[in-house]
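**Student:** Provided below are the primary sequence and the corresponding predicted coordinates.
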Amino acid sequence: MPHLQEILPKLVSSLAARSDRGSVATYIPELAKVDPTKFGIAVATLAGSVVAAGNADELFSIQSISKVFTLALALGKCGDMLWTRVGREPSGNRFNSIVQLEYEKGVPRNPFVNAGALVVTDSLLAGHEPREVIGEILRFVRFLADDDTISVNRAVAASEQSTASRNMALAHYMHSFGNLQHAPQRVLGTYVHHCAIDMNCRQLAAAGLFLAAGGRNPLTGHSVISPLRARRINALMLTCGHYDASGDFAFRVGIPSKSGVGGGILGIVPGVASVAVWSPGLDSSGNSHLGTIALEELVQAMDWSVFAPRAHA
């Protein structure tokens, strides 16, 4: 079987020659400034090695990938009571759609669409100020990645908040149904700040390792979440992590993953590794175009899939 040290540089080289790179997210002005030719990838294994290639050390806005970490925190606080406020089904609609909220009385389909992530953020605010929650989320991500340099990009947060009319509409709509317990402005402010966390591929791959290791940190052995909770978060990533393209991504790639409009994707190979890929150009569903192609080629080369008889490190 080919080794990661051979595969990743080849992936970077082959994708660099492609002209179909997608389009950067222009509706957030700061993200519109990102160079669309950038591409980075890193794989962190349970054995403790990290293999990276391309622009793997360059920081990018993780955006909706942060929803994986906020969900883990919220479940730790609320337990299964969280599922009375947010569903676990794929939406089939755009990540910022308001359509289903009307039919389903303000209960979002899943925690990875924007409405669902706002509810998760609202649950974290219980009894706390937004700055305290942002600090808690940041400490959690730093703990997972074992890197205290990870921070919120304030320029991206301000840029996102200035153009967040649709997310504000989602928040107000859920508030009208009583499914948002704090002022929409406070919830949205907290939300845009955790979406504006900056990480590189190495840091993000390391932060995702606990989901590949049944909820524990494989490098320290410390428990982060229960094995059952890790399995369920992975299930939601597989079925809902790419919005209305989740089914196609599962068909093509076959591992739990979560995308962000900053161009990042976090992929989990249970029992084996965590993968982070970054390419800023997005497809029509808001997922990294070349990042998806890279993960598809990587899992095929490594024989990684939750649907395969076994995965290989």
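**Tutor:** Perfect, thanks for sending it.

**Student:** from here on, contacts and neighbour counts on C-alpha atoms
**Tutor:** Will do.

**Student:** After the helix or strand encompassing residue 155, which helix or strand is next?
**Tutor:** Assigned by DSSP states H and E, residue 155 falls within helix 154-162. Using DSSP H and E, the helix or strand that follows helix 154-162 in sequence is helix 165-176.

**Student:** Report the central residue of this protein.
**Tutor:** Nearest residue to the geometric centre of the chain (CA atoms, centre = their mean): residue 65, 1.7 Å.

**Student:** For residue 279, see how far away that residue is.
**Tutor:** Using CA to CA, to the nearest Å, we find residue 65 at a distance of 14 Å from residue 279.

**Student:** Double-check the residue nearest to the centre of the chain against residue 266; I have them as touching.
**Tutor:** Yes - judged on CA atoms under 8 Å, residue 65 makes contact with residue 266 at a distance of 7.0 Å.

**Student:** Quickly list what's touching both of those two.
**Tutor:** Residues touching both residue 65 and residue 266 (CA atoms under 8 Å, 6 or more residues apart in numbering): 258-259.

**Student:** buried stuff in the top helix by length along the chain?
**Tutor:** With DSSP state H setting the assignment, residue counts place helix 130-145 as the longest helix in the chain. With burial defined by 16 or more other CA atoms under 10 Å, the residues of helix 130-145 counted as buried are 130, 133-134, 137-142, 144-145.

**Student:** again with stretch 293-302
**Tutor:** Buried residues in stretch 293-302, counted by 16+ other CA under 10 Å: 294-299, 302.

**Student:** Give me the distance between the residue nearest to residue 55 when sequence neighbours are not counted and residue 288.
**Tutor:** Excluding the flanking residues, the one nearest residue 55 by CA to CA, 6 or more residues apart in numbering is residue 40, at 4.1 Å. Distance, residue 40 to residue 288, by CA to CA: 12 Å.

**Student:** cool, residue 300 as well?
**Tutor:** Distance, residue 300 to residue 288, using CA to CA: 18 Å.

**Student:** that older thread, overlap of the contact sets of residue 65 and residue 279?
**Tutor:** Common neighbours of residue 65 and residue 279, using CA under 8 Å, 6+ apart, are residue 264.

**Student:** Okay, strands next: where are they in this protein?
**Tutor:** All strands of the chain, identified by DSSP state E, fall at 40-45, 50-54, 60-61, 151-152, 197-199, 257-259, 264-269, 273-278.

**Student:** alright, now check it against this:
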Amino acid sequence: MNYQLLLENIYNEVQSIENTGKVADYIPELAKVNPEKFGISLVDSTGNIFEVGDTKETFSIQSISKVLTTAIIFAKEGNELWKRVGFEPSGNAFNSLIQLEYEKGIPRNPFLNAGSLVIADLMLDHFDDPKKYFLNFVRTLAENPTIQSNESVAQSEMESGFRNAALVNFIKSFKNIKNAPEDVLDFYYFQCAIEMTTTDLAKCFRVFANQGLIPNTDDLFLTKSQCKRMNALMQMCGFYDQAGEFTFKVGLPGKSGVGGGVVALLPNQYTVTVWSPKLNKKGNSFYGLEVLERLTTETGTSIF
């Protein structure tokens, strides 16, 4: 498969489409990002890297970080985790409070804001310095020791995050948050403000395409069973209330973030990241979904 030529063709084809999306301006720092940025990186099973467009610039991974923190806690707690958070698609917006009332403070899945706040609470329980641990973890996966969390983005999210503050306090009223809400929010915004390039992010997710084994090491991060379940979560819940459409059109496990990043993977074959900051009405990168639909169509590959 000539991935380089394929990516270049898809890049040019998608770039000719009018992008009707909008940058996530409800987070003031994200509103400052150049909306025309567009890059694609693909890493195959042997570590070969294929890139086109703006692949050298870092961007805020936002909710894509939720996959990584969930995997860390799943590796620590095993199936005990699912007593604190569910694993079902939501059908509601990623920052919705509606279901929490009916489900007594147990978030529907860990990729909703509510679910990720519970995971953040567990990160505080398991690690003396969860920020340091998480940063070192993503640096290891991406093979890039320079990755950082953007303090300005985290602060901007804290100052505008009234709904997240409501969520964490509401969950705590059901006793499903153990730590101080302000500490949970502080870590949550730190993780969302992690910045990577498209290639960094594609490398990060190789562990999920590699049956839980961290590439280029002998370290088994997740069992095969746990890795399968993480991929299932991404398939069902990785694109908020557009997850069904993404499965229908693309057919890969993946995750999006409101920073404009989208990452997806085909087990044992490749991981792919697209960055384009303009989002559709569901909060997913407009160009990102266009690229991934074409990638799986033109290669004839998906998990189905």
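**Tutor:** The structure has been received and is ready for your questions. Computed from a predicted structure; not experimentally measured.

**Student:** Determine which two of the buried residues of stretch 293-302 of structure 1 are furthest apart.
**Tutor:** Maximum pairwise distance in the buried residues of stretch 293-302 of structure 1, criterion CA to CA, is 12.1 Å, between 294 and 302.

**Student:** sorry, back to before: okay, and the helix holding residue 155 of structure 1 goes to which residues in structure 2?
**Tutor:** Helix 154-162 of structure 1 corresponds to residues 151-159 in structure 2, going by TM-score structural alignment.

**Student:** still on that earlier bit, between the buried residues of stretch 293-302 of structure 1, which is nearest residue 208 of structure 1?
**Tutor:** Closest approach to residue 208 of structure 1 among those (CA to CA): residue 295, at 15.4 Å.

**Student:** List the residues that contact that closest one.
**Tutor:** 253, 277.

**Student:** same thing with the one 10 residues further on?
**Tutor:** For residue 305 of structure 1, the contact set (CA under 8 Å, 6+ apart) comprises 253-255, 269, 299, 311.

**Student:** now with 10 Å?
**Tutor:** 250, 252-256, 268-270, 299, 311-312 (CA atoms under 10 Å, 6 or more residues apart in numbering).

**Student:** Most neighbours out of those residues, which is it?
**Tutor:** Neighbour counts for these peak at residue 268, which has 31 neighbours (criterion: other CA atoms under 10 Å).

**Student:** That one maps to what in structure 2?
**Tutor:** When structure 2 is aligned by TM-score structural alignment, residue 268 of structure 1 is paired with residue 265.

**Student:** Please report how far the residue lying closest to that match once chain neighbours are set aside lies from residue 296 of structure 2.
**Tutor:** Excluding its sequence neighbours, the residue lying closest to residue 265 of structure 2 (CA to CA, 6+ apart) is residue 271, at 4.2 Å. Here the criterion is CA to CA. By it, residue 271 of structure 2 lies 12 Å from residue 296 of structure 2.

**Student:** Give me the common contacts of those two.
**Tutor:** Counting by CA under 10 Å, 6+ apart, the shared contacts of residue 271 of structure 2 and residue 296 are residue 252.

**Student:** wait, what's in contact with the equivalent of residue 247 of structure 2 over in structure 1?
**Tutor:** Aligned counterpart of residue 247 of structure 2 in structure 1: residue 250 (TM-score structural alignment). If you count contacts by CA under 10 Å, 6+ apart, residue 250 of structure 1 has them with 237-242, 256-257, 296, 305-307.

**Student:** repeat that for 7 Å
**Tutor:** By CA atoms under 7 Å, 6 or more residues apart in numbering, the contact set of residue 250 of structure 1 is residue 238.

**Student:** For the aligned partner of residue 232 of structure 2 in structure 1, grab the count of nearby residues.
**Tutor:** Under the alignment (TM-score structural alignment), residue 232 of structure 2 pairs with residue 235 of structure 1. Look at residue 235 of structure 1: counted by other CA under 10 Å, it has 16 neighbours.

**Student:** which residues touch the residue nearest to residue 235 of structure 1 when sequence neighbours are not counted?
**Tutor:** Nearest non-adjacent residue to residue 235 of structure 1, counting by CA to CA, 6+ apart: residue 256, 6.7 Å away. Residue 256 of structure 1 is in contact with 234-235, 237-238, 267-268, counting by CA under 7 Å, 6+ apart.

**Student:** mind redoing it with 10 Å?
**Tutor:** Contacts for residue 256 of structure 1 (CA under 10 Å, 6+ apart) come out as 211-212, 231, 233-242, 246, 249-250, 266-270, 274, 305-306.

**Student:** And residue 206 of structure 1, by the same measure?
**Tutor:** By CA under 10 Å, 6+ apart, residue 206 of structure 1 lies in contact with 42-46, 48-50, 141-142, 144-147, 217, 219, 273-276.

**Student:** Distance of the corresponding residue of structure 2 for it relative to residue 191 of structure 2?
**Tutor:** Matched to structure 2 by TM-score structural alignment, residue 206 of structure 1 sits across from residue 203. The gap separating residue 203 of structure 2 from residue 191 of structure 2 is 17 Å, by CA to CA.

**Student:** can you check residue 154 of structure 2 too?
**Tutor:** 8 Å.

**Student:** which neighbours do those two share?
**Tutor:** Shared contacts of residue 154 of structure 2 and residue 191 (CA under 10 Å, 6+ apart): 60, 62, 185.
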